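Asker: Give me a model of this one.
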Amino acid sequence: MKKILTLFAVVGLFAFSGCSDDDNDNVDYDTIPYAFEIKNVDLGRVTDNEYNLKSTFNFEINDNLRDDETVLIYRLMDLINSNTPVWQLIPRSVYFDNGNVIDYYYDFSKVDFVITARASFNLINASDFINDQTFRVVLIPSDLAASVNKNNYLEVMKAAKLDESQVQNVKF
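Answerer: Down below sits the predicted model:
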C-alpha cells in the first residue's frame, strides 16, 4: 500500500509540476504529451494464469472537456545494450513453440489504468513475464496517435517532441 501511495504522490507531483499558471487564475492543462516509466514491478496475481498491475493517475488526463488524449503503454521486452532498450506496444501476444501464449493488454479511464498479463498456462512457471517488468506509459493527443506508427516507440516520442530526459520514473 505504501508503494502505491508513493506512486500516486510522484505521478501527481510530476503531472501538476508540468502545468503553468500564466495569470494565477487559469491553469494551463496543455501538458499532453508526457511519459512516465514504471520500472521493475511485479504484477499481482489475479488467478494462476492472470496477473495485473492496477494504478491510479493522481490527476485527470482529460481535464477541461479534453476527450482527445490517448494512453499508450509499452513493455520493456529486451535490452540490446544499456543504451538501447526494446519497447513493445501492448496489447501484444507472446507465442511459445509448445502452443502456449501470453497476452499483455491494458485498459484505462480518466483516472486509472490496469496492465494485465493473461496466459494459457500457470504464469508462475514463466515468472520472467510477470516479475521485474518495466513499462512506459505515454499520453499523447489522439490526433497525434492517429498520425504516427504507435508500434514504434521512438517514432511516437519524436512526434510528441519528447526525449528520454522528460520520461518521469515512478517506483512501486
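Asker: okay, CA-based contacts and neighbour counts for the rest of this
Answerer: Fine.
Asker: and the residue lying farthest from the centre of the chain, what element?
Answerer: Centroid-distance maximum for the chain: D23 at 32.4 Å, with C-alpha atoms, centre = their mean. For D23, there is no host helix or strand (DSSP states H and E).
Asker: Tell me where this protein has helices.
Answerer: 2-17, 142-147, 153-159 (DSSP state H).
Asker: mind checking which of those helices is nearest I38?
Answerer: helix 2-17 (9.1 Å; C-alpha to C-alpha).
Asker: helices and strands around that closest one, which ones?
Answerer: Secondary-structure packing of helix 2-17 (3 or more C-alpha pairs under 8 Å, 6 or more residues apart in numbering; DSSP states H and E): strand 168-170.
Asker: What are the buried residues along the strand it packs on?
Answerer: By neighbour count with 16 or more other C-alpha atoms under 10 Å, strand 168-170 contains the buried residues Q168, V170.
Asker: contact partners of that strand?
Answerer: For strand 168-170, the external contacting residues (C-alpha atoms under 8 Å, 6 or more residues apart in numbering) are L7, V10, V11, F14, A35, F36, E37, I38, K39.
Asker: please redo it, this time with the cut-off set to 6 Å
Answerer: Under the contact criterion C-alpha atoms under 6 Å, 6 or more residues apart in numbering, strand 168-170 has outside partners F36, E37, I38.
Asker: cool, and stretch 10-21?
Answerer: Stretch 10-21 has contacts (C-alpha under 6 Å, 6+ apart) with V27, D28, Y29, T31, N58.
Asker: another one to check against the first:
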Amino acid sequence: MKRILAVLLALPLVFISCEGDQGPPGENGQDAFIGLTYDFFIDLNEQNNFSYTLPFGEEGIEVYESDAVLVYHSSEFYEDPEGDINVWKLLPQSVYFTNGDILEYNYDHTFEEVRIFLDGNIADLGTLDTGYTHDQLFRVVVAPSDFIAESKVDVSDYQAVVRELKSYNPDHQ
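Answerer: Here you go, the predicted structure:
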C-alpha cells in the first residue's frame, strides 16, 4: 500500500516536469518592433476647417497607446536624376510672413487617429495662398516609444529616424 501511495504522489511531479516538442514560434506581442510610415496628400481648407483627421483603424494602421506618433511635412524637394527627393520637417512647423503673420502646421494624436491642422495668428486662413493649403504632403511615422528613448535619435531629422528604424532590433539591445 505504501508503494502505491508513493507512486500516486510522485506521478503528478513526473507530468509537471515533462517537456514536449517545442511549438511554432509565436509573436512577441507589444514587445515586438512595429514601425511604419504613411504618406498622404491633403487639402487644408474652409470646407474641413483647415484640419484633417486620419483614423488609423480605417487605414489598417495599428497604433498602441505607448507608440510615438511623429508627423512630418514636405513643402520642398530637390530634383535628382533618379527622382525628386522630398525634404521632411517635423511638425509643428511655422511660416513667418513679412507682415508679422504666422502660419503653423501642427498636429495632435491619440492611438486611434492623428489630426493635422493649420494654426497661427492669421485672422482669416481662407486668405492664404493655395500653395500653403492645397496638395500638402505629410508623412506619419509610428514607432515604439522604447525605440525613441533607447536610440536617443533626433526626431526632428527624418533621415536619422529612418536610419535608426532600419537598424533597431529590440531583441538585440
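Asker: thinking again about what came up before, need the helices of structure 1 in a markdown table (columns: distance to K54 of structure 1).
Answerer: Shown next, in a markdown table, are the helices of structure 1 (distance: least, C-alpha to C-alpha, whole Å):
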| stretch | distance to K54 of structure 1 |
| --- | --- |
| helix 2-17 | 9 |
| helix 142-147 | 23 |
| helix 153-159 | 22 |
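Asker: between those helices, which one is nearest to D97 of structure 1?
Answerer: Across the helices of structure 1, D97 of structure 1 has its closest neighbour in helix 153-159 (27.1 Å, C-alpha to C-alpha).
Asker: That closest one: how far from the chain's middle?
Answerer: Centroid separation for helix 153-159 of structure 1 versus its chain: 15 Å, with C-alpha atoms, centre = their mean, to the nearest Å.
Asker: Read off where that helix ends up in structure 2.
Answerer: Under TM-score structural alignment, helix 153-159 of structure 1 corresponds to residues 158-164 of structure 2.
Asker: That stretch against structure 1, how far on average?
Answerer: Compared with structure 1 after fitting, stretch 158-164 of structure 2 has a mean deviation of 0.5 Å; criterion: mean C-alpha distance after the TM-score superposition for structure 1.
Asker: just to revisit the earlier point, which of the contacts of strand 168-170 of structure 1 tops the neighbour count?
Answerer: F36 (20 neighbours; other C-alpha atoms under 10 Å).
Asker: who touches the equivalent of it over in structure 2 in this structure?
Answerer: Using TM-score structural alignment, the equivalent of F36 of structure 1 in structure 2 is Y38. If you count contacts by C-alpha under 6 Å, 6+ apart, Y38 of structure 2 has them with R139, V140.
Asker: Distance of Y38 of structure 2 relative to V142 of structure 2?
Answerer: Counting by C-alpha to C-alpha, to the nearest Å, the gap from Y38 of structure 2 to V142 of structure 2 is 9 Å.
Asker: Output the contacting helices and strands for the strand ranked longest in structure 2.
Answerer: For structure 2, the strand that runs over the most residues, judged by DSSP state E, is strand 67-78. Applying 3 or more C-alpha pairs under 6 Å, 6 or more residues apart in numbering; DSSP states H and E, we find strand 67-78 of structure 2 packed against strand 85-90, strand 136-144.
Asker: most centrally placed residue in structure 1?
Answerer: Short answer for structure 1 (C-alpha atoms, centre = their mean): V137, at 2.4 Å.
Asker: if I line the two up, what does it land on in structure 2?
Answerer: V137 of structure 1 maps onto V140 in structure 2, by TM-score structural alignment.
Asker: Would you agree its match is in contact with S74?
Answerer: No: look at V140 of structure 2 against S74 with C-alpha atoms under 6 Å: they stay out of range, at 11.4 Å.
Asker: hang on, the earlier thing: could I get the helices and strands packed on strand 67-78 of structure 2 as CSV with distance to S66 of structure 2?
Answerer: Formatted as CSV, these follow (distance: least, C-alpha to C-alpha, whole Å):
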stretch, distance to S66 of structure 2
strand 85-90, 20
strand 136-144, 7
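Asker: who wins for proximity to V155 of structure 2 among those?
Answerer: strand 85-90 (7.4 Å).
Asker: what angle do the closest one and strand 67-78 make?
Answerer: 140 degrees (axes from the mean of the first three to the mean of the last three C-alpha atoms, to 10 degrees).
Asker: give me every residue that touches the nearest residue to V71 of structure 1 once chain neighbours are set aside.
Answerer: Distances taken as C-alpha to C-alpha, 6 or more residues apart in numbering place L139 nearest to V71 of structure 1, at 4.6 Å, with adjacent residues excluded. By C-alpha under 6 Å, 6+ apart, L139 of structure 1 lies in contact with P33, Y34, T70, V71.
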